[in-house]
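Trainee: Have a look at this fold, sequence not included:
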């Protein structure tokens, strides 16, 4: 099966691709490995041609899962991973030094069971290391044939330009959805100007736009429990707009997640959303969004639902916010 495709740097990938983090990291307990293996293979069967992982996810277990589950189909997809962020004794560690990047890539190659990763991102900017030095380490990995293209994640337009001056950047990855519009400040336009693909992570707002968040009774270890907009009275306020959005999706005859993804796909031709899921039926629902045509009037109504003030609360807790350099709005709440 084939899906509509989009250019992402030197690659051509399915317009809706797959973020694999959920299978090992961040939310509820991950599904059993055999189920995750079926999900990943189902994604490829349905035409998904990019899988996105990171050294951070599950402390490397997500990369191991991908290698074990679909390594035998390596030629069927673009493989993307990330370095700089990792887990040490259960805590996030940020290290953008060339030595750490080189070691991280070697670890990723081993866990994935491959000698080449198509797209390697700097997962976050390290304020202690000039971006030029971090990119230089990726350039050397590319020259050694260990990676094919270079990306950056959650970085400002200025940082992207500095990185691009060292070596052409293939992709920028940042959170983007109807509820998180920060890339529209400068990053989307910068990517369009420089010919860089844009990968939208958390395109259904960590489940908020997929009818899967109704309260803040999260499972132990769920990162949303520490995210201001997903808890308490702030979440209760945000769910008011979400219910209107769900009603609109129902009127159109599609699911909320499909409407959220259709809105992103309509933003610009260089945008590639990577929803993640732990359920095959949700995977199938998300992938179907690549072929759904939503009238412009309905997309405008969806956008209007999330006008300024509809969503309250910082998108990250402070320890995570200080690790990104993405532009913020003047009135944006920050932890």
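Mentor: Looks like it arrived, so ask away. Everything numeric here is computed off the predicted structure, so don't read it as measured data.
Trainee: Please count neighbours and contacts with C-alpha atoms only from this point.
Mentor: Will do.
Trainee: Once you drop chain neighbours, what's closest to residue 183?
Mentor: Nearest residue to residue 183, sequence neighbours excluded (C-alpha to C-alpha, 6 or more residues apart in numbering): residue 176, at 6.7 Å.
Trainee: Comparison target, given below:
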């Protein structure tokens, strides 16, 4: 088989074009597993670029700033004009013992942007997301400052993450939102009812994070113990009885993947990739083999019937446990924009 050409897609109506498959850099600094060395992290980013991935996602909060610094060093070895760099602000640094603080004041927006530009050592950020929405600050105020940053050339496009429909509409009225980053995978599909149609109505691109169910469909957690320091330890879907029930879903996915001549991870990622021309998922990994496998998922040709069959294997009412963001919101996020889970 020849080299896979990763397609390009447009996010939003403002001119941003990215690789259909992006790369989430968060895991390189150890949020899910052990961090990789700086050299390895840089080499993975460079390898992804060599394969046609140009859309790289980081945040000021990942690895307590270390992630942005790592991405910046990798970008120094790549042609900047061919990269679409996404980073985020809004989750204030701290030890989080008293809860995770979300900030969206105009002053915080500006200081965060300036700090990220300095850490990554770039002149502009292609896509700047509000990581979580501060409900104590009108979204119009936050967006007003982001709009100024666009006018000053510090950022090119504005994004939101985990925002409600009302917030998306109000924000978009101040300045066009180019992309919305939300959790979206075979076992996390809440956004399909209201958020996805709204994005398409307003012309906003969708960037699914955790498209492999936080690695669940990669099978690692099923076959190996989850590391003690991993964020997955606090995820209800990876705990106790929930996990045992979810393993049954994984086994069914494995069997279906065998029929398609691929892995469960590739089938799960291919399903997300097929959700629309305005969708660009950002799976992350610390291993070149997994990166190659993710890219190979673009080869899968899935019919409408195939997509329905995949959905049937992962019925939403059989997924056990709340998604991680809901658990966090129920006790620790301050001013986050997504409502706490229904009990």
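Mentor: Nice, I can see it. All values reported here derive from a predicted model rather than from experimental measurement.
Trainee: before we move on, the earlier item: what about the residue nearest to residue 183 of the first structure, distance to residue 112 of the first structure?
Mentor: From residue 176 of the first structure over to residue 112 of the first structure the distance is 27 Å, taken as C-alpha to C-alpha, to the nearest Å.
Trainee: And residue 89 of the first structure, by the same measure?
Mentor: Taking C-alpha to C-alpha, one finds residue 89 of the first structure at 22 Å from residue 112 of the first structure.
Trainee: Looking at these two, which is more packed in?
Mentor: Using other C-alpha atoms under 10 Å as the criterion, residue 89 of the first structure and residue 112 rank with residue 112 on top: 24 against 7.
Trainee: Counterpart of that one over in the second structure?
Mentor: Counting by TM-score structural alignment, residue 112 of the first structure lines up with residue 120 in the second structure.
Trainee: Now for that match: which residues touch it?
Mentor: 68-73 (C-alpha atoms under 8 Å, 6 or more residues apart in numbering).
Trainee: Nearest residue to it in space, please, no chain neighbours.
Mentor: residue 72 (4.0 Å).
Trainee: isn't the one you found right up against residue 124?
Mentor: No - the pair residue 72 of the second structure / residue 124 is not scored as a contact, 11.8 Å apart, by C-alpha atoms under 8 Å.
Trainee: Longest helix in the second structure, please.
Mentor: In the second structure, assigned by DSSP state H, the helix with the most residues is helix 240-260.
Trainee: so where is it in the first structure?
Mentor: Going by TM-score structural alignment: helix 240-260 of the second structure matches residues 232-252.
Trainee: Return the mean post-superposition distance for the matching stretch against the second structure.
Mentor: Here the mean offset of stretch 232-252 of the first structure against the second structure after fitting is 0.8 Å, by mean C-alpha distance after the TM-score superposition for the first structure.
Trainee: And the residue mapped onto residue 291 of the first structure from the second structure, how close does it get to residue 185 of the second structure?
Mentor: Matched by TM-score structural alignment, residue 291 of the first structure corresponds to residue 299 in the second structure. Separation of residue 299 of the second structure from residue 185 of the second structure (C-alpha to C-alpha): 19 Å.
Trainee: again with residue 229 of the second structure
Mentor: Counting by C-alpha to C-alpha, the gap from residue 229 of the second structure to residue 185 of the second structure is 24 Å.
Trainee: Settle it for me: which of those two has more neighbours?
Mentor: residue 185 (22 against 13).
Trainee: Tell me which residues touch the aligned residue in the first structure for the more buried one, please.
Mentor: Under the alignment (TM-score structural alignment), residue 185 of the second structure maps onto residue 177 of the first structure. Applying C-alpha under 8 Å, 6+ apart to residue 177 of the first structure gives the contacts 200, 202-205, 260, 264.
Trainee: any idea which of those has the most stuff around it?
Mentor: residue 204 (30 neighbours).
Trainee: aligned partner of that residue in the second structure?
Mentor: The equivalent of residue 204 of the first structure in the second structure is residue 212 (alignment by TM-score structural alignment).
Trainee: Hmm, that match is touching residue 221, no?
Mentor: No - with contacts counted by C-alpha under 8 Å, residue 212 of the second structure stays clear of residue 221, the gap being 11.8 Å.
Trainee: hang on, the earlier thing: buried ones in the longest helix of the second structure?
Mentor: 242-243, 245-247, 249-251, 253-254, 256-257, 260 (16 or more other C-alpha atoms under 10 Å).
Trainee: In CSV: these, plus distance to residue 52 of the second structure.
Mentor: Output for the buried residues of helix 240-260 of the second structure, formatted as CSV (distance: C-alpha to C-alpha, whole Å):
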residue, distance to residue 52 of the second structure
242, 38
243, 35
245, 37
246, 34
247, 33
249, 32
250, 30
251, 32
253, 28
254, 28
256, 28
257, 25
260, 24
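Trainee: one step back: okay, and the corresponding residue of the first structure for the residue nearest to residue 120 of the second structure sits in which element?
Mentor: Alignment note (TM-score structural alignment): residue 72 of the second structure maps to residue 67 of the first structure. Using DSSP states H and E, residue 67 of the first structure sits within helix 61-70.
Trainee: Next SSE downstream of that helix?
Mentor: Next element after helix 61-70 of the first structure (DSSP H and E): strand 78-83.
Trainee: where in the second structure is the aligned partner of that next one, by residue range?
Mentor: Going by TM-score structural alignment, strand 78-83 of the first structure sits over residues 84-89 in the second structure.
Trainee: And the strands in the first structure?
Mentor: For the first structure, the strands defined by DSSP state E cover 5-8, 11-14, 18-19, 50-52, 78-83, 85-88, 91-94, 117-122, 147-153, 171-175, 197-201, 271-273.
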